[in-house]
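**Q** Have a look at this fold, sequence not included:
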């Protein structure tokens, strides 16, 4: 495994140490690996700007919907949940 040295301001270092003290992580390296893993997953799930533009273009081209706004939001929420996108 490769080694990387990271410098953190005091409050961030304290935060990492608190996470280790809770027993959730074995070491600072374990904590940072988990953060990187989560970030990669989040980025893999994120839409690119081009994908978003295409989605908007497709929506405009499809015309008006007979669905209610509430039904559209419910469908969108279901899609988000199915993708495992964290709420934020």
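**A** Received it, and whenever you're ready, just let me know what you need. Source: prediction; values computed, not measured. Numbers count the residues shown, from 1 in each chain.
**Q** only C-alpha atoms for contact and neighbour calcs from this point on.
**A** OK.
**Q** From the chain's centroid, how far away is stretch 58-78?
**A** Once both centres are worked out by C-alpha atoms, centre = their mean, to the nearest Å, stretch 58-78 turns out to sit 24 Å from its chain's centre.
**Q** actually stretch 19-39, not the one I typed
**A** Stretch 19-39 has its C-alpha centroid displaced from the chain centroid by 17 Å (C-alpha atoms, centre = their mean).
**Q** Now do the buried residues in it.
**A** By neighbour count with 16 or more other C-alpha atoms under 10 Å, stretch 19-39 contains the buried residues 20, 25, 31.
**Q** got it, and stretch 46-66?
**A** For stretch 46-66, a neighbour-count test (16+ other C-alpha under 10 Å) marks nothing as buried.
**Q** and the buried residues of stretch 19-39 as CSV, adding secondary structure and distance to residue 47?
**A** Rendered in CSV, the data for the buried residues of stretch 19-39 read as follows (DSSP: H, G, I helix; E, B strand; the rest coil; distance: C-alpha to C-alpha, whole Å):
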residue, secondary structure, distance to residue 47
20, helix, 33
25, coil, 30
31, helix, 26
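**Q** another one to put next to it:
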């Protein structure tokens, strides 16, 4: 298991303390845990996007215009707000 960080630069400590003081986060640990989780999700999304782009680059021409492609993407993703 990776070692837990024990110190942060002063600007980072001040920022976290401000966020906790406003009530946005119950503790510095909760704030840092949320940042790590967001980074994990962003990394997974970026990997999925890169895989989709690689798949698209490797595929043949689908015969659709760019307008048709965007219309299909909008239709497919209307309810996918994650």
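**A** Now that the structure is in, tell me what you want to look at. What you see is a predicted model; the values in this text were computed from it and never measured.
**Q** and of the buried residues of stretch 19-39 of the first structure, the nearest to residue 5 of the first structure?
**A** Proximity of the buried residues of stretch 19-39 of the first structure to residue 5 of the first structure, judged by C-alpha to C-alpha, is greatest for residue 31, which lies at 14.1 Å.
**Q** so how far is residue 9 of the first structure from the closest one?
**A** From residue 31 of the first structure across to residue 9 of the first structure, the span is 16 Å (C-alpha to C-alpha, to the nearest Å).
**Q** How about residue 69 of the first structure?
**A** Using C-alpha to C-alpha, residue 69 of the first structure is found at 46 Å from residue 9 of the first structure.
**Q** Tell me which of these two has more neighbours.
**A** Taking residue 69 of the first structure and residue 9 together and counting by other C-alpha atoms under 10 Å, residue 69 has the greater number of neighbours (10 against 7).
**Q** and residue 32 of the second structure, helix, strand or coil?
**A** Following DSSP: H, G, I helix; E, B strand; the rest coil, we place residue 32 of the second structure in the helix state.
**Q** Distance check, it against residue 41 of the second structure.
**A** 14 Å.
**Q** Could you do residue 48 of the second structure as well?
**A** Distance from residue 48 of the second structure to residue 41 of the second structure, counting by C-alpha to C-alpha: 11 Å.
**Q** sec struct for residue 4 of the first structure, please.
**A** Using three-state DSSP as the criterion, the local structure at residue 4 of the first structure reads coil.
**Q** quick one: contacts for it?
**A** When contacts are counted by C-alpha atoms under 8 Å, 6 or more residues apart in numbering, residue 4 of the first structure is found next to no other residue.
**Q** Recalculate using a threshold of 10 Å.
**A** residue 29 (C-alpha atoms under 10 Å, 6 or more residues apart in numbering).
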